[in-house]
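S.K.: Fold the following and give me the result.
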Amino acid sequence: MKLEGVTVVPGYGAPVITDATVTIDDQGVLTQIGAGPPGELYLVPAAVDLHLDNLVERRRPRATVALEPATVLAVLDAECAAAGIGTVCVAVRCEDSPRKGIAIADAPVLAQTIERLAPVLACDWRLHARVELTDDGALTALRAVLAKSTRVAMISMIETTLARSRFATLAELREFYSADWGVSEAEVEDVFRVSPERDRLVAQRRTEVADLARAHGITLASHDDRTPEHIRAGHAAGATVAEFPLTLTAAEQARDLGMTVVLGAPNAVRGRSTSSANLLVADAVRAGVCDVLCSDYLPSSLHLATQVLDANGAAELAHAVDLISTRPAAILGVSQPGIAVGAPLTAALYRRCGTTLVGEALWRQGRQTFARMPVPSPVASTELLPR
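M.R.: Predicted coordinates:
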């Protein structure tokens, strides 16, 4: 396969190669990078997504409809492959919250489904166990997930209460969820209110979750930390990753403790968070306190975020691509994505069409697991979508 008009981002901070012609053999090995004409194709390391949490919405498209996990995963796999993601850590929710559409009994079912389907899927699917520390059944659910699957790659500890939500004010929390769920603001408070008895168990559960992660050799993360004190509590329990720190001071504390800071790519693409007071990805990248970007809920946001960060001057493209590929791969210890002559590709090929990225192909360790067409045609982006 010979591709012309390609921008190659090798990974690991190596310089970007523009206006290239690349040759890939039948084994998925990159055999040559040469000079070529300008074009709209990009060959980049495949993304490694530490956190994708959109199965609840996909499985329950209507209030009275609950789709089988396998049905949803088969289609979501194709979407993630088209989005250029080589490894996906999909969230399995260890909590029971009917008003949020979350059933704790779904957790081991999803774990078993991933275990069964993984060998035939385009992406390398792993599990990210999200453990709600205020839920009485969370630890039992986590143990069931660990018993059903060998693919648990991360465990995150979440403490969702009125005092510790991702919103800076109670008014914001009420307004967002009443609109999202179609309920009254009083009902929103009922969902987030935790009794003093359950609240006292949070510290004990944090220790037990950390012990399970340590025993299984699984990366442990804290989640939605607003203050340095929140970060220190997670770190003291054994967390090496800080997911979605909500403020710059929390992210700086995580960095100072040697934790990996993970933020959401949709934040970078949209230029804002769900709460107006929360940390922006562009600001975190400029401040040197963002190590990894995850898709959060939108697979297509990962590679698009790299283009946005490059365009707004927050990070050069080579650095931005590492945030979604080589860095998260190192955390998980999975096959390192990267592009080098003579090596099998773990890479994504996409076409930039104005401000839209169209996935063309995905390779994992030389095996092409997704292709939109046998060989991308040399159609200019201006013929598809105006800039």
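
S.K.: can we go C-alpha only for contacts and neighbour counts from here?
M.R.: Fine.

S.K.: How many neighbouring residues does residue 318 have?
M.R.: Counted with other CA atoms under 10 Å, the neighbours of residue 318 add up to 20.

S.K.: Was I right to think it contacts residue 8?
M.R.: No. In this structure, residue 318 is not within contact of residue 8 by CA atoms under 8 Å, at 9.7 Å.

S.K.: Now do the shared contacts for these two.
M.R.: residue 16 (CA atoms under 8 Å, 6 or more residues apart in numbering).

S.K.: Distance check, residue 137 against residue 367.
M.R.: For residue 137, the distance to residue 367 equals 41 Å [CA to CA, to the nearest Å].

S.K.: Mind giving me the packing neighbours of the helix or strand hosting residue 157?
M.R.: In the assignment (DSSP states H and E), residue 157 maps to strand 152-158. Judged by 3 or more CA pairs under 8 Å, 6 or more residues apart in numbering; DSSP states H and E, strand 152-158 is in contact with strand 124-132, helix 202-216, strand 219-223.

S.K.: Of the ones you listed, which is nearest residue 264?
M.R.: strand 219-223 (12.0 Å; CA to CA).

S.K.: And this one, please, so the two structures can be compared:
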Amino acid sequence: MLPDLRLVGAKALTPEGYGEQVVCLSEGRIMDDAPMREVDLSGFMVLPGMVDAHGDGFEKHLAPRRGAMKDMGLGVVAAEAELAANGITTATLAQFYSWEGGMRGPTFAERVFSAVRDVQPRLATDLRTQLRFETPMLEDYDAARDMVERFDIPYVVFNDHLQHDVLEKGKRPKRLTGQALRIGQNPEKYLAYMQMLHSRMDEVPAALEILADQLSDMGVRLGSHDDRTKVQRQDWHAMGVHIAEFPETVEAAEAARQAGDAVVMGAPNVVRGNSHNGNASALDLITMGLCDGLASDYHYPSMRRAAFFLAEAGVLDFAGAWGMISSGPARVLGLVDRGELAVGQRADLVILDAESRDVCATISGGQVSHMRGEVARRFIG
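M.R.: Prediction:
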């Protein structure tokens, strides 16, 4: 934990606005101005730490090559270092529980959640977990609920990536053979499993309603993924699923807003100017007031790039743009103690070079998770 500090000389973003302000840290919290050791951060920006509501960029650290990562904990530590180097102080690691197997299968999910639980006490970044559950897996509903309970997973998102239109016609999904061989499965058995899941889809709604109720009773936040229609989103809302992740159409996002549900979009979508697969533009949804926060999705650096883009393009003022990657996602996740540099909040902040906008330091809960160069010299003195 850092000692009591007064950060002076920097331009800071606080509830009072953006400008040269003093930011005080004490016992892991933002505090009122008081006699403390001063650190001169002239030439830098002090901003609220980024809150990532959904990201899978950690995967490359856990399994860079098949069989390369025997100690999953080492991969989590490496992922945390990348998160911190990108100014992220709270990260949601989105892990699949899917019929697809391999890194998306239940066994791998068990290893990931075990590793996060084991190494979290050694890390500064607040690593939170999300279970991305494939709804056609009817025989796994009890096991998934048990996994959520055992690992105290606070956030579950429902997915369905089966190619139902192809399976309905009796055809083979694209890339089936390569996907099966990659995870060590016989392609024909893999196809038969997919066909079995597809054949039972009429049983899913009733089972899903029970599972959603059970998870809600456990205090778990629930989200849906890739909604396309108003009816889809209304159905999810009726089941207590109040977060719409990456809706694919304006229609679905509008339905979420009308129901009072949160919408999360991908920061890479903003940076690119559109979705990589032709879905709704995050920029359009933000402009229309239909987005509550941005997530890293698959690329951690995109979060701060998206915020500066939104501000410079005049879509939002700087406070609103930065809020898309800090206070907005914090509210979506129900984290009332972070997202702003307000008195009493967690000391979660990122220090950027005012000219290059490089991340020079990240502090999470009053602990340094990343620090380098001139900022490190000024802190050390």
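
S.K.: As TSV, the helices and strands packed on strand 152-158 of the first structure with mean neighbour count would be great.
M.R.: Converted to TSV, those look like this (neighbours: other CA atoms under 10 Å):
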stretch	mean neighbour count
strand 124-132	24
helix 202-216	17
strand 219-223	25
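
S.K.: among those, which is nearest residue 326 of the first structure?
M.R.: Closest to residue 326 of the first structure of those is strand 124-132 (CA to CA; 15.1 Å).

S.K.: in the second structure, what residues pair with that closest one?
M.R.: Under TM-score structural alignment, strand 124-132 of the first structure corresponds to residues 126-134 of the second structure.

S.K.: quick one: that stretch to the first structure mean distance?
M.R.: Compared with the first structure after the fit, stretch 126-134 of the second structure shows a mean deviation of 0.9 Å (mean CA distance after the TM-score superposition for the first structure).

S.K.: Can you give the contact residues for that stretch?
M.R.: Under CA under 8 Å, 6+ apart, the answer for stretch 126-134 of the second structure is 54, 80, 89-99, 113, 116, 120, 144, 148, 153-161, 364.

S.K.: Filter the residues you listed down to the buried ones and express that as a ChimeraX selection.
M.R.: Those of the contacts of stretch 126-134 of the second structure that count as buried under 16 or more other CA atoms under 10 Å are selected in ChimeraX with:
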select :54,80,89,90,91,92,93,94,95,96,97,98,99,113,116,120,144,148,153,154,155,156,157,158,159,160,364
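
S.K.: Ends of stretch 80-88 of the first structure, what's the gap?
M.R.: Counting by CA to CA: the opening and closing residues of stretch 80-88 of the first structure are 8 Å apart.

S.K.: In the second structure, which residue range corresponds to it?
M.R.: Under the criterion TM-score structural alignment, stretch 80-88 of the first structure matches residues 83-91.

S.K.: for stretch 246-253 of the first structure, same thing?
M.R.: Counting by TM-score structural alignment, stretch 246-253 of the first structure corresponds to 248-255 in the second structure.

S.K.: Hmm, residue 325 of the first structure is touching residue 48, no?
M.R.: Yes. If you go by CA under 8 Å, residue 325 of the first structure and residue 48 touch, sitting 5.1 Å apart.

S.K.: more crowded one of these two?
M.R.: Using other CA under 10 Å as the criterion, residue 325 of the first structure and residue 48 rank with residue 48 on top: 34 against 31.
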